[in-house]
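Peer 1: any chance you could fold what I've pasted below:
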Amino acid sequence: MKWKKFRLKTLATAEDIVAEALSEAGIEGVEIEDHVPLSENELKQMFVDIPLPAGQDDGTAYLDFYLDEDEDAGGILASVRERLENLRQYTQIGACTIEEGETEDADWINNWKKYFHKFKVDDILIIPSWEKMEDCDSAGMVLHIDPGTAFGTGMHETTQLCMRQLKKVVTPQTQLLDVGTGSGILSIVALKLGACHAVGTDLDPCAVDAVKDNLSANGVPESSMDMVLGNLIDDPKTQALVGYEKYDVVTANILADVLVALAPHIVPAMRHGGILIMSGILDEREKDVEKAARKAGLQIAEVTHQNEWVCVTAKKD
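Peer 2: Now for the predicted structure:
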């Protein structure tokens, strides 16, 4: 599908109020680009998989928004401009010029590729499809990952922590549950380590195609992994599809608040003696996740760290 892309130039100090004006005009979402330095606290709370581009802060901000070809772009833009003129009466919003272009779904999917290059996690080489293997790229395992719009390249510390734990616990008998599977990277690592089967859950339908493509890219049979779309926390249908007392290893690389809510709903899916690997945890939330795991009936087996991120591995008796 082709989309009309609009790029509005404003001031960084006014980006929030301008974004609200766009929302009131019927625009459902905007991409905000500025170069305002992030605070230390904001950096700690970020959970991004690909490094963000930096730049010099010149006080400007750009708001990108998209309208499909069936929408009344003229009417919506007229409403936007009227609201911006009203804002200008009582606050500085900059030029608020709007440039128009055209884009396609494929453009959104491919733009991030310029930031993702091959790299190693210990003896595992992770390489996207658009880069070539070199003679110096020897590794114990080669992992071909193209996440597309799904989360999971392996670049983030939280994913790497999970990968290292999987290397410790996966056996040829392992049945794996990967909650919030995204690109499927953790499931594929487990399968390449010898696990016999994996089940991935996710809320995002994009994960289904990403997993299928990444399984194929790694020569892993599609039958080795099943996908379930749904929320394991509050959806009985999803819980039933995932099943009960089936899994030797469960991975959940999400965020601390979700892990706290998720823990009691994961435990029924685990076999006795099963291992739960939880990551996406800032060090200041480590104790909260450990407490939730214990409350759900698990024993803490190991806690590992990488920079300010934590991975809690727990066991079901």
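Peer 1: every contact and neighbour count from this point should use C-alpha atoms.
Peer 2: Noted.
Peer 1: mind listing residues that contact stretch 229-241?
Peer 2: With contact meaning C-alpha atoms under 8 Å, 6 or more residues apart in numbering, stretch 229-241 is reached by 201-205, 228, 261-262, 265-266.
Peer 1: if we go to 6 Å?
Peer 2: 201-203, 262, 265 (C-alpha atoms under 6 Å, 6 or more residues apart in numbering).
Peer 1: between these, which is nearest residue 92?
Peer 2: Ranked by distance to residue 92 (C-alpha to C-alpha), the contacts of stretch 229-241 are led by residue 203 at 39.8 Å.
Peer 1: now for the closest one, how many residues are close by?
Peer 2: By other C-alpha atoms under 10 Å, the residues close to residue 203 number 16.
Peer 1: so what's it up against?
Peer 2: By C-alpha under 6 Å, 6+ apart, the contact list for residue 203 reads 229-230.
Peer 1: what about it, distance to residue 91?
Peer 2: Remark: distance between residue 203 and residue 91 (C-alpha to C-alpha, to the nearest Å) = 40 Å.
Peer 1: equivalent analysis for residue 109, please.
Peer 2: Distance from residue 109 to residue 91, counting by C-alpha to C-alpha: 36 Å.
Peer 1: neighbour count winner among those two?
Peer 2: residue 109 (13 against 10).
Peer 1: now the element after the helix or strand containing that one, going C-ward?
Peer 2: Using DSSP states H and E, residue 109 falls within helix 105-110. Downstream of helix 105-110, the next assigned helix or strand under DSSP H and E is strand 119-121.
Peer 1: what is the helix or strand following that following strand packed up against?
Peer 2: Scanning forward in sequence from strand 119-121 by DSSP H and E, the next helix or strand is strand 124-127. Applying 3 or more C-alpha pairs under 6 Å, 6 or more residues apart in numbering; DSSP states H and E, we find strand 124-127 packed against strand 119-121, strand 141-144.
Peer 1: what's the most buried one of these?
Peer 2: With neighbours taken as mean count of other C-alpha atoms under 10 Å, these reach their highest mean count in strand 141-144, at a mean of 20.
Peer 1: and the contacts of it?
Peer 2: Residues from elsewhere that reach strand 141-144 (C-alpha under 6 Å, 6+ apart): 124-128, 218.
Peer 1: repeat that for stretch 107-119.
Peer 2: Where contact means C-alpha under 6 Å, 6+ apart, the residues beyond stretch 107-119 that reach it are 125-127, 148-149.
Peer 1: can I get these in JSON lines including distance to residue 136 and neighbour count?
Peer 2: Shown next, in JSON lines, are those (distance: C-alpha to C-alpha, whole Å; neighbours: other C-alpha atoms under 10 Å):
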{"residue": "125", "distance to residue 136": "11", "neighbour count": "19"}
{"residue": "126", "distance to residue 136": "14", "neighbour count": "23"}
{"residue": "127", "distance to residue 136": "13", "neighbour count": "22"}
{"residue": "148", "distance to residue 136": "27", "neighbour count": "24"}
{"residue": "149", "distance to residue 136": "30", "neighbour count": "18"}
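Peer 1: one more, please, to line up against the first structure:
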Amino acid sequence: MKWNKYTIETTTAAEDFISSMLSDLGIEGVEIEDNIQLSQKDTAKMFIDFLPELPPDEGVGKVSFYLDAGEDHTEILKQVKEELEQLRLFTDVGAGTITESQTEDVDWINNWKEFFHSFTIDNIVIKPTWEPLEDGDKDKILIEIDPGVSFGTGKHETTQLCIRQLGKFLKAGDQVLDLGCGSGILSIVSLKLGAAHVTGTDIDDDCMISTYDNMEVNHLPKEQGTFYVGNLIDDIDLQQKVGTETYDVVVANILADVIIPMAPVIPARMKSGGILITSGIIDFKETEVKEAIESAGLEVIEIAHQGEWVSITAQKK
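Peer 2: Got it, this is the predicted structure:
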């Protein structure tokens, strides 16, 4: 089936107004394009690891909608143009021009699957649930991904850096703290590697649901994970819930600008000799993060790079 795609050039301020207007006209399923970075809450249900860097937001946006190519759209387009002029009375709609193109019907929900297949990180295989396990992978540690739930794929460099360091430093029976646990991939890897229990924190409460869902997909008992919503940097109650001198391994796959202010409160959570594994660090922030970790009293024992990303591993002496 073919569709006509109509794209309105507008401003980011008017995107919601235009989307609502199109809905009132009976048009469903709009598409918005702009350079406004999505928040963590926005991406909680998305199949995503790290957000891409976007060009600067210049306040310009595009709102597109689709209509059956076999129908006459003269009247509906006339209504859209009239409503755009009405919107101009109370908001800046920008150019407000409408361009037309044609597209084939696409199964957007499932087509991404053809680009995601099983892959290995050292002795760990990460496999989508719809693929069979290869004979050569049967002796590896298996992490399964269900496309029906939120889950980082593990393909992002920062996640792979953390997984490799967990494989190197985590011991059977360890207590693990996953800071910025997201949808739980590092918590699940830790449990699969033999951790006795994982405690996770994240500022987004949706991540708690996703993490437990993903533990179930990977046949892990719910009792092996405890997860809290909050910001460890300044939430005293959360610091108390998480505990003091409790963890053999702390892993933080979060951005450098979060690791730096969080560094002073991390050592108190760690046992003597405990290991801190960090990533999410863009290469030009390496020195700044290293200095913050050392200023917190930890000894940096290893720095690894993959692409433009950095992992810093430190120990509490």
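Peer 1: follow-up on the earlier one: closest one to residue 86 of the first structure out of the contacts of stretch 107-119 of the first structure, please.
Peer 2: Distances from residue 86 of the first structure to the contacts of stretch 107-119 of the first structure, taken by C-alpha to C-alpha, are shortest for residue 149, at 36.8 Å.
Peer 1: hang on, the earlier thing: so which of the helices and strands packed on strand 124-127 of the first structure is nearest residue 303 of the first structure?
Peer 2: Taking those one by one with C-alpha to C-alpha, strand 119-121 is closest: 18.6 Å.
Peer 1: what's the biggest helix in the first structure, counting residues?
Peer 2: Determined from DSSP state H, the single longest helix within the first structure is helix 73-88.
Peer 1: list the buried residues of that helix.
Peer 2: 76-77, 79-81, 83-84, 87 (16 or more other C-alpha atoms under 10 Å).
Peer 1: same check on stretch 10-18 of the second structure?
Peer 2: 10-12, 14-15, 18.
Peer 1: mind checking which of the residues you listed are in strands?
Peer 2: If you go by DSSP state E, the buried residues of stretch 10-18 of the second structure have 10-11 in strands.
Peer 1: one step back: would a markdown table of the contacts of stretch 107-119 of the first structure with distance to residue 8 of the first structure be doable?
Peer 2: As requested, the contacts of stretch 107-119 of the first structure are exported to a markdown table (distance: C-alpha to C-alpha, whole Å):
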| residue | distance to residue 8 of the first structure |
| --- | --- |
| 125 | 40 |
| 126 | 37 |
| 127 | 36 |
| 148 | 26 |
| 149 | 24 |
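Peer 1: doesn't residue 6 of the second structure lie inside a helix?
Peer 2: No: read with DSSP: H, G, I helix; E, B strand; the rest coil, residue 6 of the second structure is strand and lies in no helix.
Peer 1: just confirm it contacts residue 100, I think it does.
Peer 2: Yes: with contact defined as C-alpha atoms under 6 Å, residue 6 of the second structure and residue 100 form a contacting pair (4.7 Å).
Peer 1: pick out whichever of the two has more residues nearby.
Peer 2: Neighbour count, other C-alpha under 10 Å: between residue 6 of the second structure and residue 100, residue 6 has more, with 19 against 12.
Peer 1: number of nearby residues for the aligned residue in the first structure for residue 239 of the second structure?
Peer 2: Residue 239 of the second structure maps onto residue 239 in the first structure, with residues paired by TM-score structural alignment. Residues near residue 239 of the first structure, counting by other C-alpha under 10 Å, number 19.
Peer 1: whichever strand or helix holds residue 239 of the first structure vs the second structure - mean distance after superposition?
Peer 2: When elements are assigned from DSSP H and E, residue 239 of the first structure belongs to helix 236-242. Superposed on the second structure, helix 236-242 of the first structure shows a mean distance of 1.2 Å to its aligned residues (mean C-alpha distance after the TM-score superposition for the first structure).
Peer 1: show the subsequent helix or strand relative to that helix.
Peer 2: strand 247-253.
Peer 1: what are the ranges of the helices in the stretch 201-317 of the second structure?
Peer 2: All helices of the stretch 201-317 of the second structure, identified by DSSP state H, counting those that start in this stretch, fall at 206-217, 236-242, 256-262, 286-295.
Peer 1: make JSON lines from those and add distance to residue 278 of the second structure to it.
Peer 2: Output for the helices of the stretch 201-317 of the second structure, formatted as JSON lines (distance: least, C-alpha to C-alpha, whole Å):
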{"stretch": "helix 206-217", "distance to residue 278 of the second structure": "19"}
{"stretch": "helix 236-242", "distance to residue 278 of the second structure": "18"}
{"stretch": "helix 256-262", "distance to residue 278 of the second structure": "8"}
{"stretch": "helix 286-295", "distance to residue 278 of the second structure": "9"}
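Peer 1: out of the ones you listed, deepest packed?
Peer 2: helix 206-217 (a mean of 20).
Peer 1: next, the angle strand 141-145 makes with it.
Peer 2: Using axes from the mean of the first three to the mean of the last three C-alpha atoms, to 10 degrees, the direction of helix 206-217 of the second structure lies 120 degrees away from that of strand 141-145.
Peer 1: report all helices and strands that the longest helix of the first structure contacts.
Peer 2: So helix 73-88 of the first structure, by 3+ C-alpha pairs under 6 Å, 6+ apart, packs with no helix or strand.
Peer 1: now the helix or strand where residue 168 of the first structure lies on the second structure. Mean distance?
Peer 2: When elements are assigned from DSSP H and E, residue 168 of the first structure belongs to helix 157-169. Superposing on the second structure and averaging over aligned pairs (mean C-alpha distance after the TM-score superposition for the first structure), helix 157-169 of the first structure comes out at 0.5 Å.
Peer 1: quick revisit: with distance to residue 162 of the first structure added, can I get the helices and strands packed on strand 124-127 of the first structure in a markdown table?
Peer 2: Listed next are these as a markdown table, based on distance: least, C-alpha to C-alpha, whole Å:
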| stretch | distance to residue 162 of the first structure |
| --- | --- |
| strand 119-121 | 11 |
| strand 141-144 | 15 |
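Peer 1: looking at those, which is nearest to residue 253 of the first structure?
Peer 2: Nearest to residue 253 of the first structure among those is strand 119-121 (16.5 Å), distances taken as C-alpha to C-alpha.
Peer 1: run the chain-centre distance for that closest one.
Peer 2: How far strand 119-121 of the first structure lies from its chain's middle: 18 Å, per C-alpha atoms, centre = their mean, to the nearest Å.
Peer 1: do the same with stretch 260-270 of the second structure
Peer 2: Taking mean C-alpha positions (C-alpha atoms, centre = their mean), stretch 260-270 of the second structure and its chain are 23 Å apart.
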